[in-house]
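**Student:** below is the sequence, then the predicted model.
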Amino acid sequence: MNIEVSGILGLLILIADIWAIVNVLQSGADTLKKVLWIVVILVLPVVGLILWFLFGPKG
């Protein structure tokens, strides 16, 4: 049971990270900020996603 739950949770985190990266790429931020946000999201998947959601580029 634990393997299935962690597998599903990992898949959900992966989907959320991909969604965040796509949104970063579509944002109006400059290239350096985009690259930095993508690196943060990739290196720290859960924490980076939360940080991006709170402090990332809007719109």
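**Tutor:** Done, it's in.
**Student:** please count neighbours and contacts with C-alpha atoms only from this point.
**Tutor:** OK.
**Student:** so what touches the longest helix seen in the chain?
**Tutor:** Identified as the longest helix of the chain according to DSSP state H is helix 2-26. For helix 2-26, contacts defined as CA atoms under 8 Å, 6 or more residues apart in numbering pick out 34, 37, 38, 41, 42, 45, 46, 49, 52, 56, 57.
**Student:** which element is the first one on?
**Tutor:** Read that as residue 34. In this assignment (DSSP states H and E), residue 34 forms part of helix 31-43.
**Student:** ok, and here's another one to check against it:
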Amino acid sequence: METTPAPAAPARRRRSRAPFPVTVTQMPMATCQVCGRALAHRKGEVSAILTAHYERDHPELLGR
């Protein structure tokens, strides 16, 4: 029984359009003192970010 090779796939064209611009923002980091996880936050929001992290990941430390 002879097999016939599959036809070659058509060549893909590269798009000539330039990709849309991407902005990368560097955010300040805070570290959880319990688990060492790095948490990104906006300026002035470190307390809220850490509180949310502790409530979600370490509720036993908050007495909950």
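**Tutor:** Thanks, I have the structure now. The structure displayed is predicted, hence computed values, not measured ones.
**Student:** tell me how the two chains score on TM-score.
**Tutor:** Taking TM-score structural alignment, normalised by the length of the first structure as the basis, the two superposed chains have a TM-score of 0.28; 22 aligned residues with a CA RMSD of 2.5 Å.
**Student:** returning to that earlier point: tell me how far the longest helix of the first structure lies from the chain's centre.
**Tutor:** The chain centroid and the centroid of helix 2-26 of the first structure are separated by 8 Å, computed with CA atoms, centre = their mean, to the nearest Å.
**Student:** mind listing what's buried in it?
**Tutor:** For helix 2-26 of the first structure, burial by neighbour count (16 or more other CA atoms under 10 Å) applies to 17, 18, 20, 21, 23, 24, 25.
**Student:** would you mind pulling up the elements that the helix or strand that the helix holding residue 34 of the first structure is followed by packs against?
**Tutor:** Proceeding N to C from helix 31-43 of the first structure, the next assigned helix or strand is helix 45-55, under DSSP H and E. Where contact means 3 or more CA pairs under 8 Å, 6 or more residues apart in numbering; DSSP states H and E, helix 45-55 of the first structure is packed against helix 2-26, helix 31-43.
**Student:** so residue 29 of the second structure touches residue 40, yeah?
**Tutor:** Yes - if you go by CA atoms under 8 Å, residue 29 of the second structure and residue 40 touch, sitting 4.5 Å apart.
**Student:** just want to know which of those two has more residues nearby.
**Tutor:** Higher neighbour count among residue 29 of the second structure and residue 40: residue 40, with 16 against 13, using other CA atoms under 10 Å.
**Student:** fine, thanks again, bye for now.
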